[in-house]
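Student: Mind looking at a prediction? Sequence and model below.
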Amino acid sequence: MAKPLALTTGEPAGIGPDITLKAWLRRNELKLPAFYLLGDRDLLDRRARALGLKIEFADVSADDAAGAFAEALPVVSTGHAASAQPGRPDDSSADAALASIRQAVGDVAAGRASAVVTNPIAKSVLYRAGFRHPGHTEFLAELAATGGHTPHPVMMLWSPALAVVPVTIHLPLRQAIAQLSSELIVTTARIVVADLKARFGLAHPRLAVSGLNPHAGEDGTLGSEDLTIVTPAIDILRGDGLEIRGPLPADTMFHDAARQTYDCAICMYHDQALIPIKTIAFDDAVNVTLGLPFIRTSPDHGTAFDIAGTGKANPSSLIAALRLAARMAAKQPS
């Protein structure tokens, strides 16, 4: 039996519990890979009752989760109770969310799970509790550190229609431009290519690189960065033998015909990458962290406090994240 996926609770007051319950209920219909939730069984039971869902739970260890999955939703306790009500995070939220992430990474490192799938967290809640990372991605990189080396994490948003990677991520736009460098673009693209080969099965990945400025700088008349930062990076990557084009005007990169010419778009900042994929594939896009020694996927949406516990949450992105994690894990060397 394949090793199950380790699914985190996310923010207990958000829609993570809702979409987890809904996904498990569709396990047979959709032939979902086995997963277990790391968290508080009582929280899930309360949420199931609030949603009017009849769910069987199994309190298990990670080693026994796959065998229980067909008949009950496996829950592996983290030892941290979560008392938050839907839409109302409380003092238990941060500890419960972080413990779930830490334990999921530990389970994959120990060989008890095949991949980590994370439900959405509320960064504002974590920041109030002293969390010092910009987000999930950077925290996972710290957890993956070994021998004093912290891997360089790369955030990819993937869907069947489009895959995008922002070179700079959770930064104000002014800081993103200041941080952008040829070295950062080269490092990011090399990690993307390595994981597209190893975990997505693409022998010769094709990359399209956006410019930073409108019209990719219009030969320097709309900003010099595309000539002085982006183009030198592309030249280095072509020297690696990569199939790569750019810098391209971002406003013409994402229509149907353009998307057929590349496997992944490398963009310069957060919104340049995320606006097109959330427009094209909001319900089935998946957040994937590349560059880590383990597989991590996540739904491409937030905690949605306003609909938590109402039954309105759509599990499609979580279902896509579970499927993609299993697909990537299947390509890992045994």
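Tutor: Noted; the coordinates are in hand.
Student: going forward, measure contacts between C-alpha atoms and count neighbours the same way
Tutor: Noted.
Student: just the helices in this protein please.
Tutor: Under the criterion DSSP state H, the chain contains helices at 16-25, 27-30, 41-51, 65-68, 93-109, 123-128, 136-143, 173-179, 182-198, 225, 231-239, 256-259, 270-280, 316-330.
Student: With distance to residue 302 as extra columns, can I get those in CSV?
Tutor: What follows is the helices of the chain, written out as CSV (distance: least, C-alpha to C-alpha, whole Å):
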stretch, distance to residue 302
helix 16-25, 9
helix 27-30, 23
helix 41-51, 18
helix 65-68, 27
helix 93-109, 14
helix 123-128, 10
helix 136-143, 12
helix 173-179, 21
helix 182-198, 24
helix 225, 32
helix 231-239, 33
helix 256-259, 26
helix 270-280, 12
helix 316-330, 11
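Student: okay, pairing it with this:
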Amino acid sequence: MTTPLIGITMGDPAGVGPEIIIKSLAAMTPAQRAGIRIYGNRDSLIAAESVLITGMDLSELDIHHTDIPGPLPAFGKLDDRCGEACFQFIKAAVADAMTGDIGCIATAPINKAALNAAGHHYDGHTGMLAHLSGSKSSWMLLASERLNVIHVSTHIALRDAIGRATTERVLATIRQGDAHMKRTGLSRPRIAVAGINPHCGEGGLFGTEDDEFLAPAVAQARAEGIDVQGPISADTVYHRAYNGAFDLVIAQYHDQGHIPIKLVAFDTAVNVSVGLPIDRCSVDHGTAFDIAGTGRANNTNLNHALAYAAKLVANPKAKP
């Protein structure tokens, strides 16, 4: 059997996506590049190559091309045509992933303002991928060498995130995190649930959500045989996980999980979508309009995302 392709979506054509893709592919062997399909705009890739001058022959690349009407979008400029284009790149990649034509999608960054200006109202990649793949729920997991975090909620207001941390949602997050970590090679992942209130509420002094909602979720997961502890005060649990006590932390909301990961693994963390019928991982940075088109974009994060994608392709999801 041949190994399924990894599909890279180019992201916003005005951002650094075209450049980091060219940099990463230029460093590969021809055999490695043969395992990659790019979902993007060929002219934007050519423009990036004209800046980088890697010498790579773009005609040899597997490119699923999408036209962009009008003149080529300028690097570093917000353009609703780019929002439409990046949606079409992702839509095509999801369709191929759903049929098994590609084994995993690795996404370059999109610009949410451009996406919404084009009429596609999503909170980001994860919500868009869930909609396109017909998924009711999805989770964001940030993976790095020494710290892994999965979120109960992500792109919602903090006041709404507190209400989102129900026993059912926290339990579902624990289950999804446990299954994903097992898929990456851990036979019995050690999971910690971060508390939502300071000191997990300190017995009700600073809130009761930890006792009312989080603790029952942990108890149920433990009853199912999952190795999980908590809730544990968020001001210590990430330090403990980073130093080897836990394989995965359940973060209750966006910043609670993103801040520690970006502190310790800013250039290497990989954004993984969990709970979808397809596999997707991504760089954990934005479109960087301020340096787009200058050749200064760092492709280290994309290299890590592609390595993680290869690991998922090698360990495919169990069929439902």
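Tutor: Cool, got the structure. Owing to the predicted nature of the structure, the values given are computational and were not obtained by experimental measurement.
Student: can I get the helices of the first structure in JSON lines with distance to residue 303 of the first structure and mean neighbour count?
Tutor: Output for those, formatted as JSON lines (distance: least, C-alpha to C-alpha, whole Å; neighbours: other C-alpha atoms under 10 Å):
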{"stretch": "helix 16-25", "distance to residue 303 of the first structure": "7", "mean neighbour count": "23"}
{"stretch": "helix 27-30", "distance to residue 303 of the first structure": "22", "mean neighbour count": "12"}
{"stretch": "helix 41-51", "distance to residue 303 of the first structure": "15", "mean neighbour count": "18"}
{"stretch": "helix 65-68", "distance to residue 303 of the first structure": "26", "mean neighbour count": "20"}
{"stretch": "helix 93-109", "distance to residue 303 of the first structure": "12", "mean neighbour count": "22"}
{"stretch": "helix 123-128", "distance to residue 303 of the first structure": "10", "mean neighbour count": "15"}
{"stretch": "helix 136-143", "distance to residue 303 of the first structure": "13", "mean neighbour count": "18"}
{"stretch": "helix 173-179", "distance to residue 303 of the first structure": "23", "mean neighbour count": "12"}
{"stretch": "helix 182-198", "distance to residue 303 of the first structure": "27", "mean neighbour count": "18"}
{"stretch": "helix 225", "distance to residue 303 of the first structure": "36", "mean neighbour count": "19"}
{"stretch": "helix 231-239", "distance to residue 303 of the first structure": "36", "mean neighbour count": "17"}
{"stretch": "helix 256-259", "distance to residue 303 of the first structure": "30", "mean neighbour count": "12"}
{"stretch": "helix 270-280", "distance to residue 303 of the first structure": "16", "mean neighbour count": "18"}
{"stretch": "helix 316-330", "distance to residue 303 of the first structure": "12", "mean neighbour count": "23"}
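Student: The ones you listed: which one's closest to residue 6 of the first structure?
Tutor: helix 93-109 (5.5 Å; C-alpha to C-alpha).
Student: Have a look at how far, on average, that closest one is from the second structure.
Tutor: Superposed on the second structure, helix 93-109 of the first structure shows a mean distance to its aligned partners of 0.9 Å (mean C-alpha distance after the TM-score superposition for the first structure).
Student: on that earlier part again, between the helices of the first structure, which gets nearest to residue 306 of the first structure?
Tutor: Residue 306 of the first structure sits nearest to helix 16-25 of all the helices of the first structure, at 12.6 Å, using C-alpha to C-alpha.
Student: Packing partners of the closest one?
Tutor: helix 41-51, helix 316-330 (3 or more C-alpha pairs under 8 Å, 6 or more residues apart in numbering; DSSP states H and E).
Student: okay if I get the ones you listed as TSV plus distance to residue 65 of the first structure?
Tutor: Output for those, formatted as TSV (distance: least, C-alpha to C-alpha, whole Å):
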stretch	distance to residue 65 of the first structure
helix 41-51	14
helix 316-330	15
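Student: Those: which one's closest to residue 118 of the first structure?
Tutor: Of all those, helix 316-330 comes closest under C-alpha to C-alpha, at 8.8 Å.
Student: matching residues in the second structure for that closest one?
Tutor: The alignment of helix 316-330 of the first structure onto the second structure (TM-score structural alignment) spans residues 300-314.
Student: So what touches that stretch?
Tutor: 3-4, 6, 20-21, 24, 103-106, 108, 184, 267-271, 279-284 (C-alpha atoms under 8 Å, 6 or more residues apart in numbering).
Student: centroid residue for the second structure?
Tutor: residue 271 (2.6 Å; C-alpha atoms, centre = their mean).
Student: Counterpart of it over in the first structure?
Tutor: With TM-score structural alignment as the criterion, residue 271 of the second structure matches residue 287.
Student: Residue 45 of the second structure versus the closest residue to residue 26 of the second structure other than its chain neighbours, what's the distance?
Tutor: Closest residue in space to residue 26 of the second structure, ignoring its immediate chain neighbours: residue 56 at 5.9 Å, by C-alpha to C-alpha, 6 or more residues apart in numbering. Remark: distance between residue 56 of the second structure and residue 45 of the second structure (C-alpha to C-alpha, to the nearest Å) = 11 Å.
Student: next one: residue 250 of the second structure
Tutor: Counting by C-alpha to C-alpha - residue 250 of the second structure and residue 45 of the second structure are separated by 38 Å.
Student: Now for residue 261 of the first structure: which residues touch it?
Tutor: Per C-alpha under 8 Å, 6+ apart, neighbours of residue 261 of the first structure: residue 206.
Student: one step back: near the residue nearest to residue 26 of the second structure, how many other residues are there?
Tutor: By other C-alpha atoms under 10 Å, 15 other residues sit near residue 56 of the second structure.
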